[in-house]
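# Got a sequence here, can you build the structure:
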Amino acid sequence: MKEKSIIHLDLDTFFVSVERLLDSKLQHKPLLVGGLGDRGVVAACSYETRSFGVHSGMSMKMARQLCPEATVIKGDSGTYTKYSHQVTDIIKSKVPTFEKASVDEFYADLSGMDKFFGTYKFAHELRHLIIKESGLPISFGLSQNKVVSKIATGEAKPNNELFIHNGEEKSFLAPLSVRKIPMIGSKTFQKLLQLGVNKIYTIQEMPVEMLESVLGKNGRTIWKRANGIDDSPIIPFHERKSISAERTFHKDTIDMMVLHATLTAMGENLAFQLRQGNKLTTNVSVKIRYSDFSTYTKQAKVPYTSADHILIPKIEELFRQLYNRRLLIRLIGVKFSGLVGGNYQINLFDDSEKMLNLYNSIDKMRNRFGDNSITRASTLGGTHVGRMHNPFNGEPPVLLAHRQQ
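The predicted structure is shown next:
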């Protein structure tokens, strides 16, 4: 079987590194990026703050108490998006197929390149090209699969590289904490600690059936990862990856209340799907089809986001730019594209802990009671917008609005 070579690249403390690139006086100083007020949330923190117990996602008030000497910056998601695109373009120009796992994290299949360059030499040169062109520190792990490479990147940081040769995966993983294995969160970690399992080598020595009896079906996956076994594929990145919603009206309309309510419901539902799929979008487009079947679309770039309160105003702005008041509307649609992995963290610069908790609560209610269990008052008068189950598995999803009866 052909030996594989998978690289995992990760921009070190991405938001912090961008801020230091823009202001060199911040180098080597404790730095927090996020909401400025006491109710704000830490979106990113420098390595210098971590020894004080600071971590991303905690309240800014708590972080300031733990590390009072830290400089606090609100951050700008538009700036971070620009640098993310820049690094993406560099990787795209050098690697035939790559996966953009998040705004600051990439995988690429370098298999076969050893015939021409030497895989590690190519990876080393790619990393230094990114550092030279972007000015940002980046680390990589290189091995035969995604899981081992991702763990290797974590061990290489900050701003370094690590190559795990084929056959050395188990010995590399053995002394590490089980927390290093992707998909082991705090609850699973606590269960493993109760079993006396702290290091990966203990899992390597356990029968897989024992782990399955404790952790269910995830036990087998964790056992395989602990043994350096992973066959998850590279998911090629392309800008067109999208989710969308459309609504064809039973009767052509210019009722602005209905149009506004429908657009808002679409944006709300699509943003919910982004958060459920742990995705962010960077491109919003709106489509209008008039009664004469002429169809127009308009799109705009936005900083990476999955937040209703950022996306819905952009949808409304694009609709206003498109709308011709003289014609009846037959169909309207909304599409989010340029999707990457990521979470709500990138939206925390303007938001408070209260806003973050609000989104989490709303999403939990929708998951439990259905998409339409909680909606904005402005969507009343619109029509229910349906969605596909688990839309981020397989083909890029398309959301279909129920036709008005």
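# all contacts plus neighbour counts: C-alpha atoms, from now on.
OK.
# Do a quick rundown of the helices in the protein.
14-22, 47-50, 60-66, 77-94, 119-134, 146-156, 169-173, 186-194, 200-205, 208-215, 217-226, 256-276, 308-322, 353-369 (DSSP state H).
# Mean neighbour count and distance to Ser232 added to those, as CSV?
Listed next are those as CSV, based on neighbours: other C-alpha atoms under 10 Å; distance: least, C-alpha to C-alpha, whole Å:
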stretch, mean neighbour count, distance to Ser232
helix 14-22, 20, 25
helix 47-50, 17, 31
helix 60-66, 19, 37
helix 77-94, 16, 21
helix 119-134, 17, 20
helix 146-156, 24, 7
helix 169-173, 19, 16
helix 186-194, 14, 21
helix 200-205, 19, 20
helix 208-215, 15, 19
helix 217-226, 20, 11
helix 256-276, 22, 21
helix 308-322, 17, 32
helix 353-369, 14, 27
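# so which of these gets nearest His384?
helix 256-276 (7.8 Å; C-alpha to C-alpha).
# Now do the closest one and helix 308-322, the angle between them.
140 degrees (axes from the mean of the first three to the mean of the last three C-alpha atoms, to 10 degrees).
# Check which helices and strands helix 256-276 is in contact with.
strand 242-253, helix 308-322, strand 329-337 (3 or more C-alpha pairs under 8 Å, 6 or more residues apart in numbering; DSSP states H and E).
# okay, the ones you listed in CSV with distance to Lys121 next?
Below are the helices and strands packed on helix 256-276 laid out as CSV (distance: least, C-alpha to C-alpha, whole Å):
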stretch, distance to Lys121
strand 242-253, 35
helix 308-322, 42
strand 329-337, 34
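# One more sequence to fold, the one below, so I can look at both together:
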Amino acid sequence: MEPKRQIVHIDLDSFFVSVERKFNPELIGKPVLIGGSAERGVVASCSYEARRYGIHSAMPTRQALKLCPHAILIRGSHGRYGEASREVTQIIHEMVPVYQKTSIDEFYIDLTGMDRYHDAYKLASDLRQKIIKETGLPISFGMASSKTVAKMATNAAKPNGQLLIPHGEEMEFLAPLPIRKIPMLGEKTCKKLYEYGIEKIGDLQRVDLRFLQTLFGKSGMFIWEKARGIDHSEIVPHSDRKSISTETTFHNDVKDRRTLETVLVSMTEELSFKLRKENMLTSCLAIKVRYANFETHTQQEKIGLTAAEHILIPGIKNLLTKAWDPNRPIRLIGVRLSNLTTGSYQINLFEDNEERIRLYQALDTINFKFGEKTVCRAAGMEIGTRNFNPFMRG
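As a prediction, this is how the structure comes out:
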């Protein structure tokens, strides 16, 4: 008999805001927005005091400031948040056997089988208290039989709380919640269900599976299972694939920087799209440069977890500057993204704005449907698709 699954979902509450409050306690109790400029930026994170005004992440900053004119807008610091995230990760790493980091402030932990030696819920509680004590950051967790229910339990426990959903009580816990609380259930799907009077998860639990399959096709089973708390997905500590890369050998050796950058942009776009398609993030980027005499140089850089080319492309260009000797012709150039982990791109980058978020959504929707590189940045268009790369040898 297999042991009952014990899955913990951990989320650092209003992470960016909490980190800023450590450095400036005067922000405590006030509506705080972290994000881009007031003109074109978006909210990356906001305090609970700001949320009472209807503000949420990914909302245009100007709209948020209209809802709460006295909110304090902070640009934020990548380095500060990265360091806080590493502190939390290290504590988790030392205390639990299997965990998955899905973003800078979110983790899944698998404590299945630990009941033979420890009380799994007590272990999770001790871990939470240790993080709070050592980092000073508020944190919430949910514990349940699956990743989906654990995540929903965390959301119910916020702010700064914890919640255990015992085995067999998943449906009872889910029933009174709105259907929009189900992770990965999109707005269009919810609207369709609202048309049939299905507003609570309990309503969804009473719906016949065949009805959902008629309405949503293959997704019907996914929706039916989520409403019942059924989720067999595993905790994936690290990707089976540690890195992805691509490289090009030029037919004629190249000295022109613009040509090299154009090739690198195309490569980086291709790899970042693959990351998003496979629900992966990278935290290390590298380039390889091989000169005409076959001498090869590499440069790499650690970055925050991302799958966004507007972060990766400038980084790759910067590495080219470090590796490139303008007086020597280049025979081969390549890009590698490594330290891969499972997780989705989050809107927590302060360069993000409304246009960029919509661009990503549009690019991925079209490319998922019609194939990679159907649409791409103008800088990468000169190269075309990888299959028809005019610079590729053989």
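# between the helices of the first structure, which one is nearest to Tyr344 of the first structure?
Between these, helix 256-276 lies closest to Tyr344 of the first structure; by C-alpha to C-alpha that is 7.3 Å.
# pretty sure Thr374 of the second structure is touching Asn367, no?
Yes: using C-alpha atoms under 8 Å, Thr374 of the second structure makes contact with Asn367 at a distance of 5.6 Å.
# show me what contacts the aligned partner of Leu311 of the first structure in the second structure?
Aligned by TM-score structural alignment, Leu311 of the first structure pairs with Leu312 of the second structure. Contact analysis of Leu312 of the second structure by C-alpha atoms under 8 Å, 6 or more residues apart in numbering lists 268, 285.
# Gln65 of the first structure and Met58 of the first structure: what is the separation?
Distance, Gln65 of the first structure to Met58 of the first structure, using C-alpha to C-alpha, to the nearest Å: 12 Å.
# wait, what's in contact with the aligned partner of Arg86 of the second structure in the first structure?
For Arg86 of the second structure, the aligned position in the first structure is His85, judged by TM-score structural alignment. Contacts of His85 of the first structure were listed using C-alpha under 8 Å, 6+ apart, and none were found.
# Equivalent analysis for Tyr120 of the first structure, please.
The contact partners of Tyr120 of the first structure, by C-alpha under 8 Å, 6+ apart, come to 114, 142, 163.
# now Pro303 of the first structure
77-81, 281-282.
# Any chance of TSV for the residues you listed, columns distance to Gly118 of the first structure?
Shown next, in TSV, are the contacts of Pro303 of the first structure (distance: C-alpha to C-alpha, whole Å):
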residue	distance to Gly118 of the first structure
Ser77	37
Gly78	37
Thr79	35
Tyr80	32
Thr81	32
Thr281	35
Thr282	35
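# Could you work out the most separated pair of these?
Thr79 and Thr281 (15.1 Å).
# circling back: and in the second structure, which of the contacts of Tyr120 of the first structure remain?
Retained in the second structure: 142, 163, out of the contacts of Tyr120 of the first structure (criterion both residues aligned by TM-score structural alignment, their matches' C-alpha atoms under 8 Å).
# From Arg275 of the first structure, how far out is the residue sitting nearest the centre point of the first structure?
Geometric centre of the first structure, nearest residue: Gly342, 1.1 Å, by C-alpha atoms, centre = their mean. Going from Gly342 of the first structure to Arg275 of the first structure by C-alpha to C-alpha gives 9 Å.
# With Pro175 of the first structure instead?
35 Å.
# what does Ile203 of the first structure give?
Using C-alpha to C-alpha, Ile203 of the first structure is found at 32 Å from Arg275 of the first structure.
# Could you do Met210 of the first structure as well?
Applying C-alpha to C-alpha, the value for Met210 of the first structure to Arg275 of the first structure is 34 Å.
# again, but for Asn324 of the first structure
33 Å.
# Equivalent analysis for Ser111 of the first structure, please.
Counting by C-alpha to C-alpha, the gap from Ser111 of the first structure to Arg275 of the first structure is 33 Å.
# And for Thr253 of the first structure?
From Thr253 of the first structure to Arg275 of the first structure the distance is 32 Å (C-alpha to C-alpha).
# Quick check: most distant residue from the centroid of the first structure.
Arg326 (41.2 Å).
# Next one: it relative to Ile254 of the first structure, how far apart?
9 Å.
# can you check Ile130 of the first structure too?
For Ile130 of the first structure, the distance to Ile254 of the first structure - C-alpha to C-alpha - is 50 Å.
# do the same with Cys45 of the first structure
For Cys45 of the first structure, the distance to Ile254 of the first structure - C-alpha to C-alpha - is 49 Å.
# Would you enumerate the residues in contact with the residue nearest to the centre of the first structure?
Per C-alpha under 8 Å, 6+ apart, neighbours of Gly342 of the first structure: 101-103, 278-280.
# Most neighbours among the residues you listed, please name it.
With neighbours defined as other C-alpha atoms under 10 Å, the most crowded of the contacts of Gly342 of the first structure is Leu280; it has 27 neighbours.
# isn't it right up against Thr305?
Yes: contact criterion C-alpha under 8 Å: Leu280 of the first structure and Thr305 qualify, at 4.9 Å.
# Which neighbours do these two have in common?
Tyr344.
# ok so, going back, what's the farthest-apart pair in the contacts of Gly342 of the first structure?
Farthest pair in those, by C-alpha to C-alpha: Val103 and Asn278, 11.9 Å.
# Residues that sit against both of these two, list them.
341-342.
# how far away is Phe122 of the first structure from Gly141 of the first structure?
As judged by C-alpha to C-alpha, Phe122 of the first structure and Gly141 of the first structure stand 13 Å apart.
# try Met60 of the first structure
In terms of C-alpha to C-alpha, Met60 of the first structure sits 32 Å off from Gly141 of the first structure.
# for Thr248 of the second structure, what are its contacts?
332-334, 391-393.
# again, only using 7 Å
332-334, 392 (C-alpha atoms under 7 Å, 6 or more residues apart in numbering).
# what's the distance between it and Phe388 of the second structure?
12 Å.
# Thr282 of the second structure now?
Applying C-alpha to C-alpha to Thr282 of the second structure and Phe388 of the second structure gives a distance of 27 Å.
# Likewise for Glu355 of the second structure?
Distance from Glu355 of the second structure to Phe388 of the second structure, by C-alpha to C-alpha: 30 Å.
# Likewise for Ile109 of the second structure?
When Ile109 of the second structure is compared with Phe388 of the second structure (using C-alpha to C-alpha), they lie 44 Å apart.
# Compare the two (neighbour count), which wins?
Taking neighbours as other C-alpha under 10 Å, Ile109 of the second structure and Phe388 compare with Ile109 leading, 24 against 9.
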